[in-house]
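J.: my questions concern the predicted model and sequence given below.
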Amino acid sequence: MFNLLKTAVLMAAITALFMALGAMLGGQQGMVLALVVALAMNFFSYWYSDKLVLKMYNAQEVDATSAPHFYRMVQELSQRAGLPMPRVYLIEENAPNAFATGRNPENAAVAATTGILRLLSEREIRGVMAHELAHVKHRDILISTISATMAGAIGMLANFAMFFGGRDSEGRPANPIAGLLVAMLAPVAAGLIQMAISRAREFEADRGGAEISGDPAALASALQKIHRYAHGGIPMEAAERNPATAQMMIMNPLSGGGLRGLFSTHPSTEERVARLMAMAGGRY
């Protein structure tokens, strides 16, 4: 119930941002048009944003025939978590990462890169996929996927505002300084919305994943390996093209700098590892 409330607040906040930008671009008519667009996007995001995100990463669905070991691992972890079996995807990508998406546990999907399967041991992969299933169990995936889709749209609309300016309610050119401020603040606000939501969510998914897999130390080890790779200077190209999706990943895949830094929503790897090792030491 709490996550449904957070989703409603997120959608309302981003709708308000759309309306502010619409008013800057076209006065009252622009604000009304932005409201219509925002409502349509809210509808699309609820029903189809998971498919859009999977398409962004060119994720390919696999099954017990095409990826038997990985598929059965997810199946076993889903049973341990008391969840329906999600759809399972692989992404042909060297950068090690993974995410979950979908509007509820009955319509969930988990995706992992081929790079993460090569980098990690079987124990560590189990820890990572248990983390993603914890997101599904906690019903984080709806708000995560919607925020990725809509914050990306906010960024595009802000760029449009920056390059094309707008008109006030009487048809006169809008104040260029005000227009520039709105264009700059919109993606900042969208990023802050995501940041406020996702940091605590990652800690809870780490804890939930450790409980599902029964191996907090394996997840801690996986995070350390992914962190070292992510800071080796090799970018994840799909994430660089779609930075609003970065908060869905188990580890921030962005190289940083510019507007991409706004979407760096994950807590520090060191703190995540320390919490997991404390769980392992205390036998949780």
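T.: Cool, the structure landed.
J.: please count neighbours and contacts with C-alpha atoms only from this point.
T.: Fine.
J.: state the distance from the residue most central in space within the chain to Ala183.
T.: Central residue of the chain (C-alpha atoms, centre = their mean): Met248, 2.2 Å from the mean position. From Met248 across to Ala183, the span is 24 Å (C-alpha to C-alpha, to the nearest Å).
J.: need the contact list for the spatially closest residue to Glu170 that is not a sequence neighbour.
T.: Nearest non-adjacent residue to Glu170, counting by C-alpha to C-alpha, 6 or more residues apart in numbering: Gly27, 7.4 Å away. The contact partners of Gly27, by C-alpha atoms under 8 Å, 6 or more residues apart in numbering, come to 167-171.
J.: next, give me the two most distant ones among those residues.
T.: Arg167 and Glu170 (7.6 Å; C-alpha to C-alpha).
J.: could you pull out the strands for the protein?
T.: Applying DSSP state E to the chain gives strands spanning 60-62, 87-91, 98-102, 108-113.
J.: Ala196: which of those strands is closest?
T.: Among those, strand 98-102 sits nearest to Ala196 (C-alpha to C-alpha), with 18.8 Å.
J.: contact partners of that closest one?
T.: For strand 98-102, using C-alpha under 8 Å, 6+ apart, the contacting residues are 49-50, 108-113, 116, 128-129, 132-133, 135-136, 141-142, 144-145, 248-250.
J.: tilt between that strand and strand 87-91?
T.: 140 degrees (axes from the mean of the first three to the mean of the last three C-alpha atoms, to 10 degrees).
J.: check it against this one:
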Amino acid sequence: MMRTFMLMAAMTAFVGVAGLMLAGEAGLFVALAIAFAFGMNFFAYWNSDKAVLRMHGARPVDQRTAPELWEMTASMARLAGMPMPALYIIETEQPNAFATGRNPENAAVAVTRGLLRNMTREEVAGVVAHELAHIKNRDTLTMTITATLAGAVSMLANFAIFFGGGRHRPLGMIGSIAMMILAPMAAAIVQMAISRVREYEADAEGAAICGNPDWLASALNRLAVLSGRIDNIAAERNPGTAHMFIVNPLHMQAVDSLFATHPPIEKRIAELRKMSGASGGLRPARQSSSGPWG
């Protein structure tokens, strides 16, 4: 919680400084910028989970409608010493998953239909354990807030074009234009860097929750292949949510590593293999073409 509050304070200050640099002595603009940042924080804290689930058309399931998935998730949540999250299924064929929610008591795990159809039970367990780790470590709140405030900085840069400080801009017209470009880029880089660090930690914690690092490593190996072949239309329409998924759902070409929302899957698999103490290449478990979930 302390890390989250520090992040909120730092990102809010960044929004205020960006407003000051863009608008000069236009105190009202800076005040509005800070108020806007706090407002975005408040909205993100209470409503981000519902908004993200709606964006992706997630459908709630329970013990009756998805008994195997529910029982497996409940069992691992008990082992992790955390409440059972709400479960959702997204009707897309791209195998993927994400977690959302402001705290472990108000959290949700969403998995795609493609994940259930293409993964073994052990691989699904590894993926769900990874998402439970995000919830346990409160990464869902941290990543949502950074995404929201990164968007706030971008919006402020656009507003500055129309409501800036005119000739009183401290950086001059050219400097202000450069700031309008660089401020959103800086916020996005911070967002992506935080996301990459949290993925490594969730991999390690998830491996501990499910009890076998190879399950998650095998899932990542399969996801690396399948997610790149199958479109996720909802994610393409809402790219700001890409960092929340276990692997990048977007189909981008030649993206610089500085702007990547996820660490390289090969490195994530290598770290998991170190945890298992195994050697040699990763061989995912056999499965039927229809998958174990029907």
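T.: Happy to help now that I have it. All figures in this text were calculated on a predicted structure; none of them were measured in a lab.
J.: so for Arg167 and Glu170 of the first structure, which residue has more residues nearby?
T.: More neighbours surround Arg167 than the other of Arg167 of the first structure and Glu170, with 20 against 10 (other C-alpha atoms under 10 Å).
J.: is it true that the more buried one touches Ala174?
T.: Yes: Arg167 of the first structure is within contact range of Ala174, at 4.7 Å (criterion: C-alpha atoms under 8 Å).
J.: anything in contact with each of those two?
T.: 24-25.
J.: so where is stretch 208-217 of the first structure in the second structure?
T.: Stretch 208-217 of the first structure lines up with residues 205-214 of the second structure when matched by TM-score structural alignment.
J.: okay, how far is it across that stretch, tip to tip?
T.: This stretch, stretch 205-214 of the second structure, spans 13 Å end to end (C-alpha to C-alpha).
J.: and the helices in the stretch 1-150 of the first structure?
T.: Using DSSP state H, counting those that start in this stretch, the helices of the stretch 1-150 of the first structure run over 2-56, 68-81, 114-119, 122-137, 141-164.
J.: who touches the shortest one?
T.: So the one you mean is helix 114-119 of the first structure. By C-alpha under 8 Å, 6+ apart, helix 114-119 of the first structure touches 90-98, 125, 225-226.
J.: that helix against the second structure, how far on average?
T.: Once the two are superposed, helix 114-119 of the first structure sits an average of 1.3 Å from its aligned residues in the second structure (mean C-alpha distance after the TM-score superposition for the first structure).
J.: now do that helix: distance to the chain's middle.
T.: 20 Å (C-alpha atoms, centre = their mean, to the nearest Å).
J.: one more: the longest one?
T.: Chain-centre distance of helix 2-56 of the first structure: 16 Å, with C-alpha atoms, centre = their mean.
J.: which residues touch Tyr57 of the first structure?
T.: Taking C-alpha under 8 Å, 6+ apart, one finds 91, 238-239 in contact with Tyr57 of the first structure.
J.: where exactly do the helices run in the stretch 151-294 of the second structure?
T.: Going by DSSP H, counting those that start in this stretch, the stretch 151-294 of the second structure shows helices at 172-210, 213-226, 233-237, 265-276.
J.: okay if I get those helices as a markdown table plus distance to Ala44 of the second structure and mean neighbour count?
T.: Below are those laid out as a markdown table (distance: least, C-alpha to C-alpha, whole Å; neighbours: other C-alpha atoms under 10 Å):
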| stretch | distance to Ala44 of the second structure | mean neighbour count |
| --- | --- | --- |
| helix 172-210 | 15 | 20 |
| helix 213-226 | 29 | 22 |
| helix 233-237 | 19 | 15 |
| helix 265-276 | 29 | 16 |
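J.: would TSV of these with distance to Met76 of the second structure be doable?
T.: Below are the helices of the stretch 151-294 of the second structure laid out as TSV (distance: least, C-alpha to C-alpha, whole Å):
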stretch	distance to Met76 of the second structure
helix 172-210	6
helix 213-226	14
helix 233-237	27
helix 265-276	19
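J.: thinking again about what came up before, nearest to Gly257 of the first structure among the contacts of Gly27 of the first structure?
T.: Of the contacts of Gly27 of the first structure, the one sitting nearest to Gly257 of the first structure (C-alpha to C-alpha) turns out to be Arg167, at 31.5 Å.
J.: got the contact list for the aligned residue in the second structure for the closest one?
T.: Aligned counterpart of Arg167 of the first structure in the second structure: Gly164 (TM-score structural alignment). By C-alpha under 8 Å, 6+ apart, the residues touching Gly164 of the second structure are 22-24, 26, 29.
J.: can you rerun that using 7 Å?
T.: 22-23 (C-alpha atoms under 7 Å, 6 or more residues apart in numbering).
J.: again with the one 10 residues further on
T.: If you count contacts by C-alpha under 7 Å, 6+ apart, Ile174 of the second structure has none.
J.: before we move on, what about Ser154 of the second structure?
T.: Taking C-alpha under 7 Å, 6+ apart as the test, what Ser154 of the second structure contacts is Pro184.
J.: pull up the gap between it and Leu220 of the second structure, please.
T.: Ser154 of the second structure is 32 Å from Leu220 of the second structure, by C-alpha to C-alpha.
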